[in-house]
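# no sequence for this one, just the structure:
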């Protein structure tokens, strides 16, 4: 590999313009592909196989029409007064215009919704009045029927008495033998009585018919009472789901999109945002949520530009010349352009989050600058030692370039290993990041030699060019560090990192909400306005799906919904519950549940868990209303509950990531040990390198928790609302930091091994490697910290903790672990640091990362030393 890179370096230097133009053409093609094929970037994250994903799929299958993305629009009067009629009309016009945009399914007018709710309330009140009037009329009719029945009963009693008298007279006449004489009279009296009984029977039939009609009316009244009571219970349960605040100064509109957040096009969101930005309603401020505002506009904001400028200053200070300082920046920017634009060209066919290209930019800038710097630094040292220009370029590419290729490979492996987590969006992020790192490596070993060939000796400053070949550039005398210094360094670094890592024990994971966005962003203003005017829970409602034991239809649907709403309202931290859908077969009901706190709060998380743990819920079939109407029945049997929504998704994704974290850590540590054994042909060095990586990793986690979860130094880092740590930050930081840690380990410890192999005593070799690599690793780490640190102040809420974690992790790993802890341990271990069993030495390949064989071939001189 070293010899191949040596030849590639010389070729690039001699055919500089061919290489440069070639990369510019690649950059143009990548940009064109992005413009032609780029798709939408999502702000939400879903993981197949989670409970939330299952419930959402079930909703789409059973109900449909409620799975699309929903954006919130917040309208506020500037003076805090209630909206005027004219302002309400203008808001309705704006929302109506949005409804006509291609890709928008519908909109929710807050004032129309409030009017509808008031109409429903009025109808319920009217219904209750009508029912009361009907009940009074029925009672009056019942009294009349009862009176008629009493009169009829009296008449029948009188007729029965007459019949008894007639029967007695007939019997008496028969006994006296005079019946025949009075038979005609008795027959006439009996006929008169029979006619009376017939009339009484007719009147009884009328009374029975009236009673039956009255009973039917009462049954209908009771059924209507049950329905009305169910409607009232539903209205009471959803009372806190408002679209206009109590003071009338804030209103919430909604934009319902046809597509999900992952498929929602940037053009559709931009069209909606354009209408809202241009609303121009006098006296009204318009803000909207991340579903509408999300974009990559914050990709290179002020903070990121400042980070690049700091990196440029570090380069100028180190290289002491402007042109060579600009070279790593130009190379990195070209690499970022190729990598990010090329990756985004696939966003139309691959679900890609809005953070994905940002990770590519961060890594592309950081490693692009560093890798180019390593080669330039080696080339400058060789020029100062008197090596011919093109020979020096080839040697630098074959030695430092070889190390760059190997270091880049470790980063590639760490990032691509994110695909083994089984989490799609993480795998895409890792793949895009790996692509950007690969481009950075290719540019470092091709474009850098080409540009060095054009710069010629101007890669050195004037003063440095005057000292080419001077004895001052000969190898210095090397003395080992003191053992007491090594022990102190070991104890101080380990204890210090463990103390900083302590907060990581209380880490909570979640996804950021609008509250974590910049305070001047429309997302933050919309989030806080909703929380202030309607309660924090309105920013993250929960979707509850109930599978009934048997289908319901007609009036029974409202009864079932009311019973479920009552049960939901009885749960802790539930503010409101409202039905939002019913399946065609009447077997699945969907509810929107508003929790007491926001989607990332511990109480909301507990609510989601309690709802899931309660499933299935047993109902006994009784009606919850006081009427207890005959024939009315509630849910009878067990109801299976499913939970979805932002809070539920956060919990599921965070849990899946937390479960994947140990597996990924084991993979990374295993790779670390294997790679280091092959590179350094040692067992101790890999263990030290891996242990140091774990220390710096957990120290970075501890710092993230202290700043973003606890709010320490929040004012400095723009953390105004502390909350859970970004759930995928730990695993991303773990992968990236592993690769970068191995970079620094390689560039420092490979120098130690090179010195040891060339004859230096083990402890002297530690100082030799540290001296040779300290300056360039310091500069490289400062550049990394500057580039990553620039993203700490990004306008993208999900980017800030990533930038901070990577910056602080590099700071700990480079300056504490690699430059203090590792040299101290290697000094204490001495020659044992390079021990390797003979059987293992025979079977592992000799990768010669330092390019020592190439140096011997081209007669590069060695290093002087003092014995230990």
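Perfect, I can see it now. The structure presented is a predicted model; accordingly, all values stated were derived computationally and were not measured.
# When you work out contacts or count neighbours from here on, use the C-alpha atoms and nothing else.
OK.
# now the longest helix seen in the chain, how far from the chain's geometric center?
Ranked by residue count and defined by DSSP state H, the top helix of the chain is helix 110-176. Relative to the centre of its chain, helix 110-176 is centred 66 Å away, using Cα atoms, centre = their mean, to the nearest Å.
# what's the answer for stretch 505-519, then?
10 Å.
# buried ones in it?
Going by neighbour count (16 or more other Cα atoms under 10 Å), the buried part of stretch 505-519 is 507-519.
# and what of stretch 410-426?
410-419, 421, 423-426.
# start to end distance for that stretch?
18 Å (Cα to Cα, to the nearest Å).
# Would you agree residue 686 falls within a strand?
No: assessed with DSSP: H, G, I helix; E, B strand; the rest coil, residue 686 is helix; it does not lie in a strand.
# List the contacts of the residue nearest the centre of the chain.
For the chain, the residue sitting closest to the mean C-alpha position, by Cα atoms, centre = their mean, is residue 511 at 4.1 Å. Residue 511 sits next to 600, 650, 724-727, 798 when contact means Cα atoms under 8 Å, 6 or more residues apart in numbering.
# make it 7 Å
By Cα atoms under 7 Å, 6 or more residues apart in numbering, residue 511 lies in contact with 650, 726-727.
# In strands only, show me those.
residue 726 (DSSP state E).
# could you flag which of the contacts of residue 511 are buried?
With neighbours counted by 16+ other Cα under 10 Å, those contain buried members at 650, 726-727.
# What segments of the protein are strands?
Ranges of strands in the chain, per DSSP E, are 70-77, 104-108, 250-257, 284-288, 509-510, 542-547, 574-582, 588-595, 617-620, 636-645, 725-726.
# Need those in a markdown table (columns: distance to residue 4).
Formatted as a markdown table, these follow (distance: least, Cα to Cα, whole Å):
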| stretch | distance to residue 4 |
| --- | --- |
| strand 70-77 | 55 |
| strand 104-108 | 56 |
| strand 250-257 | 54 |
| strand 284-288 | 56 |
| strand 509-510 | 46 |
| strand 542-547 | 59 |
| strand 574-582 | 66 |
| strand 588-595 | 63 |
| strand 617-620 | 69 |
| strand 636-645 | 55 |
| strand 725-726 | 43 |
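# put this beside the first:
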């Protein structure tokens, strides 16, 4: 692999205009596709439903038996009224105020009907008389009409008389796009500052960031171009920009760091580019491939919108890897020795350091510094270091025991909004009337005679507030019943009720029950994602072991690396529960908190953190392996590899952290929760697992860490990650002549 990648790097360095032209052509094609496809109209939005669930299948059955009912919920708003003075809504003065508001509501554009909460036939007043609810019904509305109608409703709310509280809920409330924040931009700026401090060169830092940002742009344009041709979900591009930017910076950082080290050995620029692409490029390819496999592996979840997010992010990673292998060598060849700090830009004949092993930074054995001292300490005190690291991770992960998930948060994601307030008021006063369960009761010999028995059986279940009989199918075999739960859709009692209905599906002789509706569908989708998480975690662990065994030709190192990854995931989950479920950082994170975590969060964190953890594993252990293969003792190899790769790992993890932290300040709950989970996961994996647990365990294992059965060693391919094949290649006469010249 090293030889092949070295040739790619040398080609890119020698044919810079060709490489730049190829990338410009790719960008032009993608932008052209996006523009042309967008001009032909939107292909629509992909569904986020999970069709294999019991409730989804029951919904399809319901649409077949009751085609006139449809499966969509009509657009509506609920106006929830309470008196600020505590007076009952049936008080004459309060009733008059409500009547005035409803008169104003009748003037809302495109409104079809305004219900009267005081209607004697269908009153909508709480038992204690404190709350009244009016429903505003609408027909089919365009997006612009929905926005206009909702804005008009807000005006009605604002014009309500003093002393009357009016909250607006319902499904017409537009979710809207989250307002643009500055956190993402601040994250990029801080990342740039970290790069400047790392390289000591503005040009090197700029080249690093340029490749990453350009890669994100190309990746996003590619995903959007695909979305202009084929329906994709609204959440498809959530992962792509944050992951593309983070790994794009890290991969370029890793390669540029090695390039600078190669220049310091006295090699000419082109040879340094080629060797860097062959060695560091091999690690980047392996790391990128690992992330891509992890993201594409989301296919095992068998959930379309999750798969779309993973594939879109995988495409962004692929672009970042390709740019690091082709476009970055162009910049390295162009900048030459200017990637070094100014004081190092001297004639090569005066700057060359003679190394007996021919490797860059071979003099590092005499280096001092914090990371070298830290590595020495960990190797000298492995048990103490190991216990301290594990204890910290376990404490951070502890809240995972209280983790609750929900596919969607009813009433909107913002707990301070009028929509959520209205929803909660209705839940408190009327139970689960907003989240009914739809039950299909089927009897082959006709259901009419059994309807009362079914209704009584359902009414007797725990958690049922009332059962409302509905229509009977044309053939008389299927009846539709509406079950009003006592609690909301994400309450455990409601989840238990859905399961109990299915358990008792055949409790009435001759009748079979199925349950569907938005509440049951949400519960099933949440469970489906939990089940998919287990499958995916198993796949991830297997992939981790196989890939690391192939790369490091060891059995124990992959095992401890995978166990460390699982600890990082646990810490990420635990911190996310503490923040987004327990509301611990409300003052720092603007996204809504205090609700169950989104169901998609755990599975996405598992996939993304796996890829990032393998990046750090490759960055760290590949250097340790390189030192070990030169004949160093196990502990000395750990210290040397640690001191050489540690600065890159720390810089990479710091950059990842600040980039993700920028996204964590988003007001969009999904993006913020994913980003925050990644912040904690990256910090846990890089600074505790890789910089403490891994060297500590390797120190305890000694030479056994590199043990591999001989039969397996013969079967595994030799990837040559260290670039040994490059050392065996003779230097050309042209290269020798160039080595005598002053570097660019």
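Good, I have the coordinates. All of these numbers come straight from a predicted model, not from anything done at the bench.
# Got a TM-score for the pair?
With the length set by TM-score structural alignment, normalised by the length of the second structure, the two chains reach a TM-score of 0.83; 692 aligned residues with a Cα RMSD of 3.6 Å.
# Residue 658 of the first structure: which of the strands of the first structure is closest?
Smallest distance to residue 658 of the first structure across the strands of the first structure (Cα to Cα): 8.2 Å, for strand 509-510.
# about what we covered before: which among the buried residues of stretch 505-519 of the first structure gets closest to residue 458 of the first structure?
Taking those together and measuring to residue 458 of the first structure by Cα to Cα, the closest member is residue 518, at 43.8 Å.
# What residue, apart from its backbone neighbours, is nearest residue 430 of the first structure spatially?
Residue nearest to residue 430 of the first structure in three dimensions, not counting chain neighbours: residue 415, with 4.5 Å by Cα to Cα, 6 or more residues apart in numbering.
# Please verify my assumption that that neighbour contacts residue 734.
No: using Cα atoms under 7 Å, residue 415 of the first structure is not in contact with residue 734, being 9.4 Å away.
# can you give me the helices for the stretch 151-300 of the first structure?
179-237, 266-277, 290-293 (DSSP state H, counting those that start in this stretch).
# can you check the stretch 551-700 of the first structure too?
Counting by DSSP H, counting those that start in this stretch, the helices of the stretch 551-700 of the first structure are 555-569, 602-614, 646-680, 684-704.
# And residue 501 of the first structure, how close does it get to residue 694 of the first structure?
Distance check for residue 501 of the first structure against residue 694 of the first structure: by Cα to Cα, it reads 10 Å.
# Which one's more surrounded, these two?
For the pair residue 501 of the first structure and residue 694, the greater number of neighbours falls to residue 501 (22 against 17), based on other Cα atoms under 10 Å.
# Alignment lookup: the more buried one to the second structure.
Aligning on TM-score structural alignment places residue 501 of the first structure opposite residue 397 in the second structure.
# same thing with residue 544 of the first structure?
Match for residue 544 of the first structure (TM-score structural alignment): residue 439.
# What is the equivalent residue in the second structure for residue 320 of the first structure?
Checking TM-score structural alignment: residue 320 of the first structure goes with residue 200.
# Read off where stretch 613-631 of the second structure ends up in the first structure.
Counting by TM-score structural alignment, stretch 613-631 of the second structure sits on residues 741-759 of the first structure.
# for stretch 277-285 of the second structure, same thing?
Taking TM-score structural alignment, stretch 277-285 of the second structure hits residues 397-405 over in the first structure.
# Now for residue 697 of the first structure: which residues touch it?
Contacts of residue 697 of the first structure (Cα under 7 Å, 6+ apart): 734, 809.
# Any figure for the gap between residue 92 of the second structure and residue 118 of the second structure?
12 Å.
# neighbour count winner among those two?
Taking other Cα under 10 Å, residue 92 of the second structure and residue 118 do not tie; residue 118 has more neighbours (17 against 11).
# Please name the nearest non-neighbouring residue to the more buried one.
residue 124 (6.7 Å).
# what do you get for residue 428 of the first structure?
That would be residue 352: by Cα to Cα, 6+ apart, it lies 6.8 Å from residue 428 of the first structure.
# And for residue 239 of the second structure?
residue 313 (5.6 Å).
# Check the alignment and tell me where the one you found lands in the first structure.
In the first structure, the residue paired with residue 313 of the second structure according to TM-score structural alignment is residue 433.
# quick one: contacts for that match?
359-360, 363, 415.
# Average offset of stretch 664-677 of the first structure relative to the second structure?
Using mean Cα distance after the TM-score superposition for the first structure, stretch 664-677 of the first structure ends up 1.4 Å from its aligned counterpart in the second structure, as a mean over the superposed pairs.
# Please say which position in the second structure residue 840 of the first structure maps to.
That one, residue 840 of the first structure, aligns with residue 712 by TM-score structural alignment.
# on that earlier part again, next up, the contacts around the residue nearest to residue 118 of the second structure.
117-118, 132-133.
# Among the residues you listed, which one sits closest to residue 2 of the second structure?
Closest to residue 2 of the second structure, out of all of the contacts of residue 124 of the second structure and judged by Cα to Cα, is residue 133, at 70.1 Å.
# number of nearby residues for the closest one?
25.
# Also residue 198 of the first structure?
Applying other Cα under 10 Å, we find 12 other residues in the vicinity of residue 198 of the first structure.
# Could you report the separation of residue 499 of the first structure from residue 723 of the first structure?
The value you get for residue 499 of the first structure to residue 723 of the first structure, if Cα to Cα is used, is 22 Å.
# Mind checking which of the two has more residues around it?
residue 723 (24 against 12).
# In contact with that one: list those residues for me.
Residue 723 of the first structure neighbours (Cα under 7 Å, 6+ apart): 708-709.
# rerun that using 10 Å as the cut-off
Listed by Cα atoms under 10 Å, 6 or more residues apart in numbering, the contact set of residue 723 of the first structure reads 508-513, 515-516, 600-602, 705, 707-711.
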